[in-house]
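Peer 1: coordinates only, no sequence provided:
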């Protein structure tokens, strides 16, 4: 796990002060790799790499990057290829290191672009091939590891974090379409970011630069080709087997490994399985706020006692929030996906004192269907089917009668249901799900949306939601597919930034691609029978996870008492944050709206974090500019 960056002149000409530019990018991502650093520049000066290393395999100097080979290849690589010993055996020959980096170089020499098909893991890397005079950028299938790029003049820059690209932009401006996406979803679609001119290489994609031409292509896709030939018991067995295999691989490390434990099914399954293969006692970490509504640590303790985990509970309060939230936003690069990034940041900081690698449960909700909104959406479909007598038309997998026992879990969602059903009842599936997740209507009275142009996020939403790789009319698969393609990468951005801010490698075993590809073939009425969220995953992990956890219907997802703090002990901090008006919104209107914000509402967080982001990156643009003219430290 590391930080990577680089630059290439598209005309093949020398990049002015290339060494300085590489040093600047390396400095801005130094937190990602505290163990070692290096740069490489081509003798002609038209391409170069910077690297910051977090040593996980082969802790010796042999793992230094950028790494070169005798075939004229140079690589700067971030991530882990968990099956590197198997790939190395397949490749054969003599080896100089015990690293997956060397294996990746040799794999590219053998298989070229198809090398990525042989990899299981999380990765983002840049590879220069001297013989082909080609730069290749690759990002893993799910976007676990980040990769951004920007073109300034004739030079293309890339880096693990967008902040490393900002010194080279003509100006730091907000991307208006990206901002419209953010206001709707609290993340961006289709590779956009909140920085104008900065793009995200999409998960499962590669970018190549050759003879001045930039080309991007998808190398992997998940296909929802449903398998009707097997019964539930077979899927349970296959999921369980693939989970065990994934956990074994994700535990490979030359440094200590721990686990996040939130009290929910996903992290409990991962940590519980890890304890079976850890010869010692697995360190585990959870966070809590004061008050029963914000404290799920009893479930984490239950798992720890049953599986023999060494649990550390990190207590968090409002003073932590006011002290650290600006640092959180800086490390995130963009405000994204909700206030849960704050407690994750704090728990990661505590975990990094004891371990260098940590396992998490990210991905379970999107792969196996764990969000309560899926139940809300299906409840409406069931009512429609009952009225029209179309219960078997393929658009849903549960009947009105079968869903009734699950509706108790919607008790705290009554305000959302009222809003959801206020207009547009029984519309097309894409329009209905868009209404369910679209947050923009909450801020329309606060934000000058007209100034952002005519772009409508719904159209790109619908293109993803109705993707051809789904190939059928299952509402459940369309919803989970959209979240898998968009929300999951946003959550993985948080996962990466809050851990790497502290030099901690976060691994997500539920996103092993054989497991994900299997899950996509499971019919929705097996994954979601009678509206039971994550049913098949809970069945497959019942030997490891206590029933009190797997059968929970009140999982909160690390809620933060943000609104209570903002109207209470953090009131002055919040109001001091909004010290002046923006063209985008009026601070008084935002603060007035805060008074009526629901306990777990996201409107205030969306604008509060956006304001902190503008202060840190836009208002201090000169600090990024000055890096090119001042000395950096190493």
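Peer 2: Everything's here; your move. Given the structure is predicted, the values throughout are model-derived calculations rather than measurements. Numbers count the residues shown, from 1 in each chain.
Peer 1: from now on I want contacts and neighbour counts done on CA atoms only, so please keep to that.
Peer 2: Fine.
Peer 1: let me know the outermost residue of the chain.
Peer 2: residue 389 (40.3 Å; C-alpha atoms, centre = their mean).
Peer 1: how near is that one to residue 234?
Peer 2: 32 Å (C-alpha to C-alpha, to the nearest Å).
Peer 1: circling back: relative to residue 381, how far out is the residue farthest from the centre of the chain?
Peer 2: Counting by C-alpha to C-alpha - residue 389 and residue 381 are separated by 11 Å.
Peer 1: what does residue 331 give?
Peer 2: The gap separating residue 331 from residue 381 is 41 Å, by C-alpha to C-alpha.
Peer 1: quick one, which of those two is more surrounded?
Peer 2: For residue 331 and residue 381, the more surrounded residue by other C-alpha atoms under 10 Å is residue 381, and the numbers stand at 26 against 23.
Peer 1: helix or strand for residue 417, which one?
Peer 2: Following DSSP states H and E, one finds residue 417 within helix 414-420.
Peer 1: hmm, residue 527 is touching residue 367, no?
Peer 2: No: using C-alpha atoms under 8 Å, residue 527 is not in contact with residue 367, being 9.8 Å away.
Peer 1: so what touches the helix holding residue 417?
Peer 2: Under the criterion C-alpha atoms under 8 Å, 6 or more residues apart in numbering, residues 376, 435-436 lie in contact with helix 414-420.
Peer 1: what strand or helix carries residue 184?
Peer 2: helix 176-185.
Peer 1: the helix or strand just after that helix packs against which elements?
Peer 2: Using DSSP H and E, the helix or strand that follows helix 176-185 in sequence is strand 198-200. Applying 3 or more C-alpha pairs under 8 Å, 6 or more residues apart in numbering; DSSP states H and E, one finds that strand 198-200 contacts strand 148-152.
Peer 1: okay, buried residues for the strand it packs on please.
Peer 2: Of all the residues in strand 148-152, those buried under the rule 16 or more other C-alpha atoms under 10 Å are 148-151.
Peer 1: also stretch 177-197?
Peer 2: 177-190, 192-197.
Peer 1: and for stretch 318-335?
Peer 2: Neighbour count says stretch 318-335 has 318, 321, 325-326, 328-335 buried, by 16+ other C-alpha under 10 Å.
Peer 1: show residues contacting that stretch.
Peer 2: 161-163, 186, 194, 341-342, 345, 493-494, 497-498, 501, 565, 569-570, 573, 606, 609-610, 612-613, 616.
Peer 1: cool, and stretch 437-450?
Peer 2: 180, 183-185, 583-586, 589-590, 603.
Peer 1: adding another structure so you can compare the two:
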């Protein structure tokens, strides 16, 4: 795995060395990279900052160019289908001609690297080669004869890649800042910032192919881009497929477990140790169970890291604030899980926020969790981990299955007998009164029908410390991804809505940016097996009723994994783990310092931020208290955004989205 960057000159004869040094220096200063390799000819410069995550990575040579110089190729890549590609592509007929830089790039090397396989795949299938790849990747290929730049990212955009075009130059880069260093004239992208601020709660934003900077584009999941003298053309080469799924539920369970096991197996290929962010929930616990089982056969440990509260706070009846007991229960089943617990010594996120923003280069709202994760990543790296797992996307795949969603779908499809059978079994399993629950459902259905027919825009969702002027000259309905409603009203999801959310590209773009940047900063390959494309295709294809079969919500994770997980994790009434439940108490312990930071960040606030109201709120609330949770979260989002503005703009007022 690696970072990639490059410059293509359209008019002048050669790329300037000052520009190549500018890009390289930023990666050397800000990333934990093992080595950097570069290629340059008259009009093309490409580079690769290689990280030694896999056994083959230390032998990787990228960028490459064949002896005739007809293309230049670089990639940020970890392949998951290496064996299939080796069987298909590595034959005795491979030529042994010398490549550029005296590199034998067409001869079968002693170590078959992922980059070597990519090159062979490209020469066999041209741009269609991406349809034959599985794994994490971002790829750049420059055709010197056609003067055409090909850029792509993997099916889920696990690895991010930005690009920027001018009349005279094309620039691409894993990180944003090197592009801005080359082109300081680039202005803030007001549309992106407005999207970010308007998006409700902790939702990251609605755009999937934009960046915070005007005309600097981000590659979307499952998409490649061709840039040539005729213009720019985007092509979607992948989306969740329709695969055969057995009509028998037990066979579908086995198919699910097989796909899930394969996804976890793929994520474990590393030259180092394996770590995981572990909670007591189904998603990360199931990843840990499958990973620990395989690692045991290799006589290896799985190093788990769990965030626990520093302060005691009384949970609601359906919540768990301290997930220690659930994690330890899993550890008893898998003795090769090396458990680590951290409470960050009671620190809050405010003092690390600037460093996090500088790392990810975008405004974000997940600051509470990210601060703890950054500490965990550093500890895992020092433990020797080079792959770090999570179950971040599990709610959409392996543990999806809200019975209310499936019931509503049957209602919409006018399947009364199947609806009644599922309803009766669900009420029995959950211990609900059928009569009382029935009354509530019909009011929900009427409301959901109204919302789906004419989706409302509830402006009360806007952060209360932001001006409603953000909505002016902004068509919010057209910006909302399919399946996302801008309302506080509860609306169950039918099958079509779930399939749209299963492959929500704006979510995958955000996750890919965050994972890639944190990977570069902390020297870990971040992998989420619950985001595996084959799992997405299974969930896209399985009969919708299977997700809550026989009235059992989250059916697949509970049934297929019941032998792998403690009963308290798979129980139908299992409580919900709340991470960072004490975040307000942490801030309150240092309230005077936190309030000074918040006030200081407001100095250059754009007009969309209600500075006077924030100042008044802070003066009226010197303590940071649980009863003001909603306002404190909104204030922290503004604080985080202003920290971003102050870091990335000489005058943050230039970022004014209105």
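Peer 2: Nice, thanks for sending it over. Remember, it's a predicted structure, so these values are computed and weren't measured experimentally.
Peer 1: ok, back up a step: the contacts of stretch 318-335 of structure 1 in strands, which ones?
Peer 2: Among those, no member falls in strands (DSSP state E).
Peer 1: got a quick PyMOL command for the buried subset of these?
Peer 2: The following PyMOL line selects those of the contacts of stretch 318-335 of structure 1 that are buried, judged by 16+ other C-alpha under 10 Å:
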select buried, resi 161+162+163+186+194+341+342+345+493+494+497+498+501+565+570+606+609+610+612+613+616
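Peer 1: contacting residues around residue 134 of structure 1?
Peer 2: Shown in contact with residue 134 of structure 1 (C-alpha under 8 Å, 6+ apart): 128, 208-211.
Peer 1: who wins for neighbours among the residues you listed?
Peer 2: Using other C-alpha under 10 Å as the neighbour criterion, residue 128 leads the contacts of residue 134 of structure 1 with 24 neighbours.
Peer 1: helix/strand/coil for the alignment partner in structure 2 of that one?
Peer 2: When structure 2 is aligned by TM-score structural alignment, the residue opposite residue 128 of structure 1 is residue 142. Three-state call for residue 142 of structure 2 (DSSP: H, G, I helix; E, B strand; the rest coil): strand.
Peer 1: quick one, strands of the stretch 1-150 of structure 1?
Peer 2: 2-9, 36-41, 47-53, 67-68, 73-81, 121-129, 134-139, 148-152 (DSSP state E, counting those that start in this stretch).
Peer 1: average distance between the second one and structure 2?
Peer 2: Right, strand 36-41 of structure 1. Here the mean offset of strand 36-41 of structure 1 against structure 2 after fitting is 1.7 Å, by mean C-alpha distance after the TM-score superposition for structure 1.
Peer 1: show me what that strand is packed against.
Peer 2: Under the contact criterion of 3+ C-alpha pairs under 8 Å, 6+ apart, strand 36-41 of structure 1 touches helix 18-28, strand 47-53.
Peer 1: leaving out the residues flanking it, which one is nearest to residue 284 of structure 2?
Peer 2: Nearest residue to residue 284 of structure 2, sequence neighbours excluded (C-alpha to C-alpha, 6 or more residues apart in numbering): residue 391, at 4.3 Å.
Peer 1: quick one: the counterpart of that neighbour in structure 1 from residue 110 of structure 1, how far?
Peer 2: Counting by TM-score structural alignment, residue 391 of structure 2 corresponds to residue 361 in structure 1. Distance of residue 361 of structure 1 to residue 110 of structure 1, given as C-alpha to C-alpha: 34 Å.
Peer 1: cool, residue 250 of structure 1 as well?
Peer 2: On the measure of C-alpha to C-alpha, residue 250 of structure 1 and residue 110 of structure 1 end up 25 Å apart.
Peer 1: quick check, residue 30 of structure 1 in contact with residue 50.
Peer 2: No: the criterion here is C-alpha under 8 Å, and residue 30 of structure 1 misses it with residue 50 at 10.3 Å.
Peer 1: have a look at these two and say which one is more surrounded.
Peer 2: Counted by other C-alpha under 10 Å, residue 30 of structure 1 and residue 50 do not tie: residue 50 has more neighbours, with 28 against 25.
Peer 1: so what corresponds to the more buried one in structure 2?
Peer 2: Matched to structure 2 by TM-score structural alignment, residue 50 of structure 1 sits across from residue 47.
Peer 1: which ones are touching that match?
Peer 2: Residue 47 of structure 2 makes contact with 4-6, 36-39, 62-63, 74 under the criterion C-alpha under 8 Å, 6+ apart.
Peer 1: and the residue lying closest to it once chain neighbours are set aside, how many neighbours?
Peer 2: Nearest residue to residue 47 of structure 2, sequence neighbours excluded (C-alpha to C-alpha, 6+ apart): residue 38, at 4.3 Å. Residues lying near residue 38 of structure 2 (other C-alpha under 10 Å) number 19.
Peer 1: residues in contact with the residue sitting nearest the centre point of structure 2?
Peer 2: When C-alpha atoms, centre = their mean is applied to structure 2, the residue found nearest the centroid is residue 511 (1.8 Å). Residue 511 of structure 2 sits next to residue 158 when contact means C-alpha under 8 Å, 6+ apart.
Peer 1: measure it to residue 159 of structure 2 for me?
Peer 2: The gap separating residue 511 of structure 2 from residue 159 of structure 2 is 9 Å, by C-alpha to C-alpha.
Peer 1: now residue 232 of structure 2
Peer 2: 21 Å.
Peer 1: higher neighbour count, these two?
Peer 2: residue 159 (32 against 12).
Peer 1: quick one, what contacts the counterpart of that one in structure 1?
Peer 2: Counting by TM-score structural alignment, residue 159 of structure 2 lines up with residue 145 in structure 1. Shown in contact with residue 145 of structure 1 (C-alpha under 8 Å, 6+ apart): 78-79, 122-124, 139, 160, 492-493, 496.
Peer 1: make it 6 Å
Peer 2: 123-124 (C-alpha atoms under 6 Å, 6 or more residues apart in numbering).
Peer 1: excluding its backbone neighbours, what's nearest residue 152 of structure 2?
Peer 2: With C-alpha to C-alpha, 6+ apart as the measure, residue 224 is the residue that lies nearest to residue 152 of structure 2, at 4.1 Å, once sequence neighbours are left out.
Peer 1: tell me the secondary structure for residue 273 of structure 1?
Peer 2: With three-state DSSP as the basis, the three-state label of residue 273 of structure 1 is helix.
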